[in-house]
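Engineer: need a 3D model of the following:
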Amino acid sequence: MRLQTKRLELIPYSPEIIEAAINDKSRIESLLNLKVPEDWPWEEVLDAFPVFAELASDPTQQNWGAWLIIHSLDKTIIGDLGFGGKPDEQGKVEMGYNIIPNYRNQGYGFEAVQALVNWAITQPNLKKIVATCPADNLPSIRILEKLGMHCVEKTPALLTWEKGV
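Structural biologist: Okay, the predicted model is just below:
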């Protein structure tokens, strides 16, 4: 499954894409016919690849893991987004996202996250989406506000946001 927006395409990670991202990024270029920027993936995304691989390999978790954000015109990976797995017993999922620096502050983050949230709210058993962001990350705060999420917890370093569906 892929999601298309006006300027972006969202592609779920597969085990093959994850293996290539870890071991040989040039394979992604040939697998998906995309440009792979030098500054992708981020260290924190690399650290999460074992979890992404587990989710991508589990048919019950299909599409509830990580997704690539592709700039349609440039045919370039510009970020990642996704969930930490399917909704839990309370119907809650945690969402995260990141855009590479050259593509920030152009509306791509909101466009990508909105598309994934729009897909997620059509899925059974989902009741709440949760996201966290650094307290000083104003672009992320704006994205979460535009999505209709509400800040439910504040620490000096981190904000926690929720959206009921």
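Engineer: C-alpha only now, for contacts and for neighbours.
Structural biologist: Noted.
Engineer: quick one: contacts for residue 3?
Structural biologist: 9, 10, 11, 115, 116 (Cα atoms under 8 Å, 6 or more residues apart in numbering).
Engineer: this one as well, want them side by side:
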Amino acid sequence: MSALLDGDLSGASRMAGVELTEYFVTDRARWLWQFRLDQMAADPGHARWMVRQAVVGDKGLVVGHTGFHGPPDEAGMVEIGYSVAPDFRRQGYARSTLVELLRRAAAEPAVTTVRAAISPGNVASLATVSGFGFVEVGEQWDEEDGLELVFEVPARRFTRRAHDEDSPGR
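Structural biologist: Okay, here's the model as predicted:
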């Protein structure tokens, strides 16, 4: 993330082991890298919960980034975040990324609830979460994104066994 903040895309790609795209050095992405680095500096144990690249297929195609906003809170809630680069949108990558985030959350014993906070105008993300059992529980104001609708779903719904019995979208 430090290399990305410095605009060193090739160095960041070498360190990540995959070819990152210009999407990772946009102003919006750089804000995220700084925010996450500050979080990890405050508590290095949070690093495993933070953002990572979303990689698809055997050739390591990087379509965006994904992760959690931090470790589970005292109630067991984690908030997800994902972003797909414009060239890869509307191809199912956001849905696939969401499936993996939900499976990862369900595999963590400390996680009981998964939250998604989405701008009311982000029609694509609202559609992405709609088939996964998320329920709108309120709204919040985000200093970076403005008004967000808050959705939650029990993490246990996405364990391997629960997924086999009641897969998302059913």
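Engineer: any idea what the TM-score is?
Structural biologist: Overlay of the two chains. TM-score (TM-score structural alignment, normalised by the length of the first structure): 0.77; 148 aligned residues with a Cα RMSD of 2.4 Å.
Engineer: arrange the contacts of residue 3 of the first structure in a markdown table, one row each, with neighbour count and distance to residue 55 of the first structure as further columns.
Structural biologist: Output for the contacts of residue 3 of the first structure, formatted as a markdown table (neighbours: other Cα atoms under 10 Å; distance: Cα to Cα, whole Å):
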| residue | neighbour count | distance to residue 55 of the first structure |
| --- | --- | --- |
| 9 | 20 | 20 |
| 10 | 26 | 17 |
| 11 | 19 | 14 |
| 115 | 16 | 20 |
| 116 | 21 | 16 |
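Engineer: all strands for the second structure, in order.
Structural biologist: 52-56, 61-68, 77-84, 113-118, 135-142, 146-154 (DSSP state E).
Engineer: the second one maps to which residues in the first structure?
Structural biologist: The reference is to strand 61-68 of the second structure. Aligned by TM-score structural alignment, strand 61-68 of the second structure falls on residues 76-83 of the first structure.
Engineer: and that stretch against the second structure, how far off on average?
Structural biologist: For stretch 76-83 of the first structure, the mean distance to aligned residues of the second structure following superposition is 1.5 Å (mean Cα distance after the TM-score superposition for the first structure).
Engineer: contacting residues for the aligned residue in the second structure for residue 34 of the first structure?
Structural biologist: When the second structure is aligned by TM-score structural alignment, residue 34 of the first structure is paired with residue 18. Residues in contact with residue 18 of the second structure (Cα under 8 Å, 6+ apart) are 60, 61, 62.
Engineer: and the second one, how many neighbours?
Structural biologist: For residue 61 of the second structure, the tally of surrounding residues (other Cα atoms under 10 Å) stands at 15.
Engineer: surely it and residue 55 touch.
Structural biologist: Yes. Contact criterion Cα atoms under 8 Å: residue 61 of the second structure and residue 55 qualify, at 5.4 Å.
Engineer: most centrally placed residue in the first structure?
Structural biologist: With distances taken as Cα atoms, centre = their mean, the first structure has residue 81 as the residue nearest its mean C-alpha position (0.6 Å).
Engineer: not counting sequence-adjacent ones, nearest residue to that residue?
Structural biologist: Leaving aside its sequence neighbours, residue 81 of the first structure sits nearest to residue 97 (Cα to Cα, 6 or more residues apart in numbering; 3.9 Å).
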